[in-house]
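K.L.:
got a structure for you, letters missing:
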C-alpha cells in the first residue's frame, strides 16, 4: 500500500444530531451541551461539504462517524438519531461510515442489541458506540451483567466492534470537575468546555469495567468480541504489570476466567489514538499493545485532524515503526476491523459487508 497521507481512516470522529435539543433545559442531569463553543457545535452538527473540506485539508480519506454518547438517551431517541445519521451519510459512502448510537444504562442490554442488529443489518453501519460513565445508570458498573450478553452476541455474529466511550458530562458533573466553573459567567463556559469534557472522560472511563468484563468470563463466552477503547484504554498499559501479577487461581474454579488477561488484551481490544498527542505517548502505547490493535483517530472536531496527521508523519520519520506497521495504524487496521476498503489505489474508502 502506498504511504500517501490521503489514505488515513479516522476512527473516532464525533457528530451531534440536530434532534438533540440545546439549551432548552437546565436540569442538573441533562448533558452540558452548553459547554460546546459555537464553532465546534457547527462542525459537530454537519456531515456536509464543510466537513469534507476539513478532511481533505487534513489528508483524511474516510471518517468513522459516531454520535456523542448521551446518558439516558431512550431506545427511541437512539433509533431516530441513527436513522438521521444514515440519511446524511448514505450519499457519501466514500467519505463516511457510521457507528450506531446504542442505548446505555441499566435494563438497556436487550434494546442495545436490537439497535445494533438493526443498524448493521439495515444500514450497513460498521459497529456501535456504548456510553459508559462513573455511575451504575450509565452502564459502567454492569456491562458484565447477563442482560448485555445479547449485545456481545450480536456484535460477534455480525463481526463488528463496539466502542466504549464516556457519556457527555451532565451539567452537575461539569460543575464538579471545575473548581472555578461557578465563578464564571455562562458565556465563558465555552472557553473551558473542551478541557472540562476531557477531564470528565478520563475520570469516568475507569479501567474497572474492562476488568469486570474479563473476570465475568465475557471473553471466554465471546472470544471474537472486539471492543474499542480510547481514554480508559490508555490507562491500562501502565497497569498491565499489576493486572498480570494477579493470581486468578485464588478465584473459585467455577468463576475463574479461562483465558489470560494478556491474551484478551492483545486479541479483543483496539485502542484509538484520539488522546495520543505526542511522539512519546505514541511510543508508550505501541510498546504495550500489538500494532494491529491501534487505530488512527483525528478526534474531529474537538481536535484538528491535521495535528493528528502531523503526529503520524512524525511517527513515520522517527523510525519507531516499520513502513508496514505505520500503514496498518494509518488505515490498514481500520480496513480489517470495520470491513472497509481504501487500499493503495488512491481511491477513497467504502464500507463493505463481511457477512
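P.N.:
It's in. Small disclaimer: the values here were computed from a predicted structure and weren't measured. Residues are numbered from 1 along each chain as shown.
K.L.:
From now on I want contacts and neighbour counts done on CA atoms only, so please keep to that.
P.N.:
Noted.
K.L.:
Please report how far the nearest residue to residue 272 once chain neighbours are set aside lies from residue 327.
P.N.:
Nearest non-adjacent residue to residue 272, counting by Cα to Cα, 6 or more residues apart in numbering: residue 295, 4.6 Å away. Applying Cα to Cα, to the nearest Å, the value for residue 295 to residue 327 is 11 Å.
K.L.:
higher neighbour count, these two?
P.N.:
Legend: neighbour count by other Cα atoms under 10 Å for residue 295 and residue 327, higher for residue 295 (27 against 21).
K.L.:
got the residue ranges for the helices in the stretch 1-150 of the chain?
P.N.:
With DSSP state H, counting those that start in this stretch, the ranges of helices along the stretch 1-150 of the chain come out as 38-44, 49-58, 75-89, 109-123, 149-158.
K.L.:
Tell me which other helices or strands the last one touches.
P.N.:
Put plainly, it is helix 149-158. For helix 149-158, the elements it packs on are helix 109-123, judged by 3 or more Cα pairs under 8 Å, 6 or more residues apart in numbering; DSSP states H and E.
K.L.:
hmm, who's touching the helix it packs on?
P.N.:
75, 79, 82, 86, 100, 102-104, 125-128, 147-152, 154-155, 158 (Cα atoms under 8 Å, 6 or more residues apart in numbering).
K.L.:
Ok, stretch 301-308 next?
P.N.:
Outside stretch 301-308, the residues that touch it by Cα under 8 Å, 6+ apart are 13-14, 40, 43-44, 54-55, 57-60, 194, 277, 297-299.
K.L.:
okay, pairing it with this:
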C-alpha cells in the first residue's frame, strides 16, 4: 500500500529569518512551537533525516509545504520574491527525488494578484500539485473580494488549496484566549484549539460568500479531521434558510472539501469522517515534523483501520491521485 502524506512541512533559514525579522505586531507567536533545534533542523532538512523518518513511519511520499504562517504576515513585495524562491526550492527537491516527494506551492497572499500568478507558475512550470494557504491575511478573511483572482486561478488549473491553520486575529485572541500566561495563551489560541476553530470558520465564511457557487469544481483540503466544523454539518442547516447559497451548506463540505488526519491517528475520528462525507473524501497526512509517527505509526494506522482493502488504498493514495489528475 503506497502512502502519500500531504501536510509535511519545511522551512529553510531564509524563511525563518524573514519571519523573525518582522516587527512584533506582525510576528506569528506560534513560531515558538518550533523554536527548538531539533524541529528547526528537521524543517530545514530535505534529504537524510527526513527520508529516514518517512521510512520509519511507513510513508512513501511526502507532499512538501512551507509551514505556518507561510507568507501571510510579510509585506507584499517581500512575500512575492520569497514565495518564488521557496517554490523553486520545493520543485528542486521534488526533481531530485520524484519517487519520494511532491509539492504544494506557497503563495504571496498579501498580494492576491501575485498569488494567482505564482500559483500558475508553480503548477504549470514547476509541476507542483496545488498550494497550501493559511486562511486570513491580516484583517482580510478568506472570503475578502481581493482574493477572487486566487480562487479563479485554482479553479481554472483544477488544483486543490490546502487550508492550514494560523493564529486567530488579535481581537479574537484577546477576547477568548488570554489570562493564562504567554505559553498557555499561545498553545490555547494555537494548536490547542484556536487554530482549528479559526480555520473551520474561515472556510465556512468562504462558502457563505458564494465562492463555491461561482467555482463549483474548486477543491479545498482541511486537516485535523475537518478543523472542528466537519462534525457539525447537521447544525449548519440553520444557515441554509438564512443564506442564498445554491446548495445546502453541508453539500459543499461533501463535494468541495477533502479531509486529512494531520497526524491525529484516531480511529473514531476516521470512522466519523467516513460516515460524514464518504471514504472518497479522506486523504492522509502525518504532520511531519511536528507529530512523531514513530516506528510504522503512519502505516499502522491505516492497516489497522476497520475498512475494506480498497478503502484503505483510496485514503493512502488513490483519492489524492484522483484529486490531482490533470
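P.N.:
Perfect, thanks for sending it. Being a predicted model, the structure only gives us computed values, none of them experimental.
K.L.:
quick one on the thing from earlier: tell me the two of the contacts of stretch 301-308 of structure 1 that are most distant?
P.N.:
Distances among these were taken as Cα to Cα; the most separated pair is 59 and 194, at 23.8 Å.
K.L.:
now the counterpart of residue 211 of structure 1 in structure 2: how far from residue 64 of structure 2?
P.N.:
Residue correspondence to structure 2 (TM-score structural alignment): residue 211 of structure 1 is matched to residue 204. Counting by Cα to Cα, the gap from residue 204 of structure 2 to residue 64 of structure 2 is 26 Å.
K.L.:
Name the residue in the two with the higher neighbour count.
P.N.:
The neighbour count for residue 204 of structure 2 versus residue 64, taken as other Cα under 10 Å, is higher for residue 64 (26 against 17).
K.L.:
Per the alignment, name the residue of structure 2 opposite residue 277 of structure 1.
P.N.:
Using TM-score structural alignment, residue 277 of structure 1 pairs with residue 265 in structure 2.
K.L.:
Without its sequence neighbours, what residue ends up closest to its match?
P.N.:
residue 301 (6.3 Å).
K.L.:
how about the one you found, what's its match in structure 1?
P.N.:
Checking with TM-score structural alignment, residue 301 of structure 2 has residue 311 as its match.
K.L.:
Surely its match is in a helix?
P.N.:
Yes - Residue 311 of structure 1: assigned to a helix according to DSSP: H, G, I helix; E, B strand; the rest coil.
K.L.:
where do the helices sit along the stretch 251-355 of structure 1?
P.N.:
261-268, 279-288, 305-318, 323-327, 333-338.
K.L.:
most tightly surrounded among the ones you listed?
P.N.:
Stretch with highest mean neighbour count among these: helix 333-338 (a mean of 20; mean count of other Cα atoms under 10 Å).
K.L.:
Would you check the span in structure 2 matched by it?
P.N.:
Counting by TM-score structural alignment, helix 333-338 of structure 1 sits on residues 319-324 of structure 2.
K.L.:
now that stretch: how far from the chain's centre is it?
P.N.:
The chain centre lies 16 Å from the centre of stretch 319-324 of structure 2; the measure is Cα atoms, centre = their mean, to the nearest Å.
K.L.:
cool, stretch 275-289 of structure 2 as well?
P.N.:
With Cα atoms, centre = their mean, you get 12 Å for stretch 275-289 of structure 2.
K.L.:
ok, now stretch 94-106 of structure 1?
P.N.:
With Cα atoms, centre = their mean, you get 9 Å for stretch 94-106 of structure 1.
K.L.:
how about the strands in structure 1?
P.N.:
Counting by DSSP state E, one finds strands in structure 1 at the ranges 8-15, 60-67, 96-102, 128-132, 162-166, 227-229, 269-272, 294-295, 340-341, 350-351.
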